[in-house]
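S.K.: below are the sequence and a predicted model for it; my questions follow.
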Amino acid sequence: MLNVVVTMKPKPGHIAEFEKSLGELLAIVREEPGCVGVSWGSIEGRDTYAVIETYLDHAARDEHLRSAALAQYGPTVAELLDEAPTSVVFTSV
């Protein structure tokens, strides 16, 4: 399994809009072929959110990165961020 952890910090005053847009995107991502699961939420004590995505393999993640949903919602979510997101990718052992 391939796991991706993304952290994002929304702009102050835009948290509700960020949560709505991200939630809509991730609802679609959960249904993508090769997506095993998605979990997300705010990191306790910080104004930052984490998303954990699990895919069957690199090919499934690559397909996600080319998806219509990411093309549609990605720019909206990016506009709502205070800084660039960070991510790490790792394979389950």
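M.R.: Sure thing, it's come through.
S.K.: for the rest of this, base every contact and every neighbour count on C-alpha atoms.
M.R.: Noted.
S.K.: which strand or helix spans the most centrally placed residue in the chain?
M.R.: What sits nearest the mean C-alpha location of the chain, by C-alpha atoms, centre = their mean, is V51, with 4.9 Å. Assigned by DSSP states H and E, V51 belongs to strand 49-55.
S.K.: need the residues that contact that strand.
M.R.: Residues outside strand 49-55 that contact it (C-alpha atoms under 8 Å, 6 or more residues apart in numbering): 1-10, 34-43, 61.
S.K.: whichever of the residues you listed end up buried, select them in PyMOL.
M.R.: A single PyMOL command selects the buried members of the contacts of strand 49-55 (16 or more other C-alpha atoms under 10 Å):
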select buried, resi 2+3+4+5+6+7+8+9+10+34+35+36+37+38+40+61
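S.K.: putting a second one here so we can go through both:
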Amino acid sequence: MIFIVVKFRPKPEHVENFPQLMAEFTEATRNEPGNLWFDWSRSLEDPSEYVLVEGFRDGDAGKEHVTAEHFKKFVAETPALLASTPLIISQAIDATGWSEMGEMKVG
């Protein structure tokens, strides 16, 4: 699996509506056959920061993602909405999805 975390810092005028501005890209990515998840969160410590957690089936699915038309459009248009270059961690990991946390059990 390809596991990706990206931190985005929108310009102040786009902070509140950033999820809506990303909605088309989010929906298109979630509909990719190799996408496992594509989930946005907002930082509790810094509400002007959004965190995107992505999972793709494998490297081929990741390559399909970055060559998709919606990704090209995202890369071309999104910098105008941002205050700084996004920060990313992208790693191939030995997993097929989420697992229960071994250190904690509920119920």
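M.R.: Thanks, I have it. This is a predicted model, so every value here is computed, not measured.
S.K.: any idea how far the nearest residue to I93 of structure 2 once chain neighbours are set aside is from K7 of structure 2?
M.R.: Once flanking residues are discounted, I93 of structure 2 sits nearest to M1: 5.5 Å by C-alpha to C-alpha, 6 or more residues apart in numbering. Per C-alpha to C-alpha, to the nearest Å, M1 of structure 2 is found 20 Å from K7 of structure 2.
S.K.: how about the strands in structure 1?
M.R.: Here structure 1 has its strands, by DSSP state E, at 2-8, 35-42, 49-55, 86-91.
S.K.: cross-check the contact I'm expecting between the residue nearest to I93 of structure 2 and S90.
M.R.: No - with contact defined as C-alpha atoms under 8 Å, M1 of structure 2 does not count as touching S90 (10.4 Å).
S.K.: ok, how many other residues are close to the residue lying closest to H14 of structure 1 once chain neighbours are set aside?
M.R.: Spatial nearest neighbour of H14 of structure 1, excluding adjacent residues (C-alpha to C-alpha, 6+ apart): L80 at 6.5 Å. Per other C-alpha atoms under 10 Å, the neighbour tally for L80 of structure 1 reads 21.
S.K.: next: A27 of structure 1.
M.R.: The burial count for A27 of structure 1: 12, using other C-alpha under 10 Å.
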